[in-house]
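> Quick one: sequence and predicted model below, then my questions.
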Amino acid sequence: MDISVVIPLYNEEESLPELTEWIRRVMNAHDFSYEIILVDDGSKDTSWKVIEELKLTHEQISGIRFRRNYGKSAALNVGFNAAQGDVVITMDADLQDSPDEIPELYNRIMNSDADLVSGWKQKRYDPLTKTIPTKLFNSVTRNMSGIYNLHDFNCGLKAYRKDVVKSIEVYGEMHRYIPVLAKWAGFTNIQEQIVKHYPRKYGVTKFGPGRFVKGFLDLLSIFFVGKFGKRPMHFFGTIGVLSFVVGFFITCYLIFEKLRSIADGTVYRNITDQPLFYLSLVAILIGTQLFLTGFIAELVSRNSSERNQYHIEKII
């Protein structure tokens, strides 16, 4: 199979018929073998009923429905697991991403060494309350990840080699940083393609202001896990040892000053009467705790067997 199109959706009943028909026209025009995987992220409208009706007339469509809303990352992760195509295309279900971009994205993957091609909505039709924070997060992500050639990490329209989606795990709000996940997994040839962005035709956006806080926290998680996930002792242990050493030397200094004052016959305050004593005590305790944290983290696998288990109601 040439292409798998993975589309996560939440309350998109109006756009689904138009979107799937648009994809079908593009695929037939270029003679692609394909599948469309629609992942219903616990929609409260009639989206699932629409998917069932589309399945009756469009054999390339398959649907996965969550019992409740888990989020876009969960929907993508399940869609990636189900995808069978040599190239996997992701796009949003709101008709803001154009299926006309699919042939070029497919050719970029198949005719070059690219592992991932990410869309860049150079001209956006979103309000400033969305575009300005997005630019800020893209800038921070570029500098933290070292992927300097991408302008829009969060663009829903992307193309992947099959090996990429089968090698990464998407959870939390990490769908925003899939190129970073791909890089940490060893897929370093990440390219960009300018794509068209259309105004939303139906409904309203499903993402609120809280996504920025969650997204930033997940970026820190990716950075930590990618750099220290296999060696947490290098992170916690290093900081712990430094803290312990600082506290130890402060304690030694206080003891030395006390002994010197006794030898000189001068009056000197008790060690416990000095603020430095409590600073050294805190440093030693924190250092010990961090070292033990790193040791325990080395014994516990970061990959929980239940982290990506979702309750799927139906598969058609």
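Yep, it's here.

> switch to C-alpha atoms for all contacts and neighbour counts from now on
Will do.

> in this structure, which spans are helices?
16-29, 47-57, 72-82, 102-110, 128-145, 162-165, 178-184, 210-228, 232-264, 275-299 (DSSP state H).

> which helices and strands sit right next to the fifth one?
By that I understand helix 128-145. Applying 3 or more C-alpha pairs under 8 Å, 6 or more residues apart in numbering; DSSP states H and E, one finds that helix 128-145 contacts helix 210-228.

> Now tell me what touches the helix it packs on from outside.
133, 137, 141, 144-145, 172-174, 176-177, 180-181, 184, 234-235 (C-alpha atoms under 8 Å, 6 or more residues apart in numbering).

> ok so, going back, pipe the helices of the chain into JSON lines and attach mean neighbour count per row.
What follows is those, written out as JSON lines (neighbours: other C-alpha atoms under 10 Å):
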{"stretch": "helix 16-29", "mean neighbour count": "16"}
{"stretch": "helix 47-57", "mean neighbour count": "16"}
{"stretch": "helix 72-82", "mean neighbour count": "22"}
{"stretch": "helix 102-110", "mean neighbour count": "18"}
{"stretch": "helix 128-145", "mean neighbour count": "15"}
{"stretch": "helix 162-165", "mean neighbour count": "20"}
{"stretch": "helix 178-184", "mean neighbour count": "23"}
{"stretch": "helix 210-228", "mean neighbour count": "15"}
{"stretch": "helix 232-264", "mean neighbour count": "17"}
{"stretch": "helix 275-299", "mean neighbour count": "17"}
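
> adding another structure so you can compare the two:
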Amino acid sequence: MMNPDKFYSIVVPLYNEEENVPLLINTVKDIMKEYRYELILVDDFSTDRTAMAIKKIAASDVVLIELTKNYGQSSALMAGIDYASGDHIITMDGDMQNDPSDIPMMIKKINENEYDLVIGKRQKRQDNLVRTFPSKIANFIIRRTTKLNVTDHGCALKVFNSETAKNLDLYGESHRFITLHAHLNGARITEVPIKHHARQFGVSKYGIGRTTKVINDLILLLFNQKYLQKPIYLFGNIGLATFISGMLINIYLLIEKFMGYSIGGRPLLILGILLVFVGIQLFTTGIIIDLLMKTYYESQKKRPFNIRKVSVF
């Protein structure tokens, strides 16, 4: 049942979606007519007439944010989320591959259950192999390396409570891992099946070149999850293993030297010395990063934890 007291912010990043904008605005207006809402359209410095198309059709419930240059989807999303004032914040793509008709079902899901984030799982995804293959790899890696059992991290259609959305920090291409960001912040998450359509207008902005960016962001996120507060455990362990390997090689060569063998021209000697120095460097790197981590929290008066709520009886 609809809660008339709730206000919803729909955030849509746009880049060269001139032909999709009228359909997007009219469809959202029709679907959300029984809700109190605002539609926040973030134009990420489009090179076509996206902004003009919005201004021609925009009504009182539409907000247009125009960025000064092309910052990318993560920054565009954060600009919209920062501006949003809704009790719940809904994100979706502007290419109309997400179906706004799924929004009421997702709103009902987050209102009736104690979830912080409801995300869509695209059924019969209408994308080519260039988009689906890297996505499947990333989804598999996340499921195997975290406790987050979500199958479609790349789906843009999501419904957050306001606090969860406002606590997101998105950089680079990390909008693709919003669900993992929220999970690391302690959000309660569920996944629901939604419709997915083929793009009717415009061209996809996703190319195979973005795959390396996605992989780099994923590695960074996994590091943050396991080692942000204890980096010495990662660098220290690798450093110790490398140092010990080098020392074992050097001890072996020293024994051979005492036995009368020549070791001066052997590549193994170079490897042994190199491993010792690399091990020392890795260990000291872990110490330095550990100090930087403490400075990061203490200088901003942050705490390495989030409190869900405090009940006083």
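Looks like it arrived, so ask away. On a predicted model such as this, the values are computed, not experimentally measured, just so you know.

> Now the TM-score, please.
Here the TM-score for the pair of chains, by TM-score structural alignment, normalised by the length of structure 2, is 0.86; 292 aligned residues with a C-alpha RMSD of 2.2 Å.

> closest one to Arg65 of structure 1 among the helices of structure 1?
Across the helices of structure 1, Arg65 of structure 1 has its closest neighbour in helix 47-57 (7.3 Å, C-alpha to C-alpha).

> now the angle between helix 16-29 and the closest one, please.
30 degrees (axes from the mean of the first three to the mean of the last three C-alpha atoms, to 10 degrees).

> on that earlier part again, right, and the helices of structure 1 - which one's nearest His197 of structure 1?
helix 128-145 (12.8 Å).

> and the closest one, how far from structure 2 on average?
Compared with structure 2 after the fit, helix 128-145 of structure 1 shows a mean deviation of 2.8 Å (mean C-alpha distance after the TM-score superposition for structure 1).

> List the contacts of that helix.
Outside helix 128-145 of structure 1, the residues touching it (C-alpha under 8 Å, 6+ apart) are Arg124, Ile147, Tyr148, Leu150, His151, Asp152, Phe153, Val180, Phe212, Phe216, Leu219, Phe223.

> So which residue is dead centre in structure 1?
The centroid of structure 1 falls nearest to Met174 when counting by C-alpha atoms, centre = their mean (1.6 Å).

> Test my guess that that residue contacts Gly71.
No. The criterion here is C-alpha atoms under 8 Å, and Met174 of structure 1 misses it with Gly71 at 10.2 Å.

> Distance check, Ile280 of structure 2 against Ile251 of structure 2.
17 Å (C-alpha to C-alpha, to the nearest Å).

> no no, Phe258 of structure 2
Applying C-alpha to C-alpha to Phe258 of structure 2 and Ile251 of structure 2 gives a distance of 11 Å.

> Same question for Leu168 of structure 2.
51 Å.

> coming back round to it: adding distance to Tyr202 of structure 1, write the helices of structure 1 out as CSV.
Formatted as CSV, the helices of structure 1 follow (distance: least, C-alpha to C-alpha, whole Å):
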stretch, distance to Tyr202 of structure 1
helix 16-29, 10
helix 47-57, 13
helix 72-82, 19
helix 102-110, 22
helix 128-145, 18
helix 162-165, 29
helix 178-184, 27
helix 210-228, 21
helix 232-264, 46
helix 275-299, 47
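
> Of all those, which one is nearest Glu192 of structure 1?
helix 102-110 (9.6 Å).

> how big's the offset between the closest one and structure 2?
Counting by mean C-alpha distance after the TM-score superposition for structure 1, helix 102-110 of structure 1 comes out at 1.1 Å.

> relative orientation of that helix and helix 16-29 in degrees?
Going by the same axes, to 10 degrees, helix 102-110 of structure 1 makes 60 degrees with helix 16-29.

> against structure 2, where does helix 102-110 of structure 1 fall?
When structure 2 is aligned by TM-score structural alignment, the counterpart of helix 102-110 of structure 1 is residues 103-111.

> for the matching stretch, the distance to its chain's centre please.
22 Å (C-alpha atoms, centre = their mean, to the nearest Å).

> same question, stretch 164-177 of structure 2
Per C-alpha atoms, centre = their mean, the centroid offset for stretch 164-177 of structure 2 relative to its chain is 5 Å.
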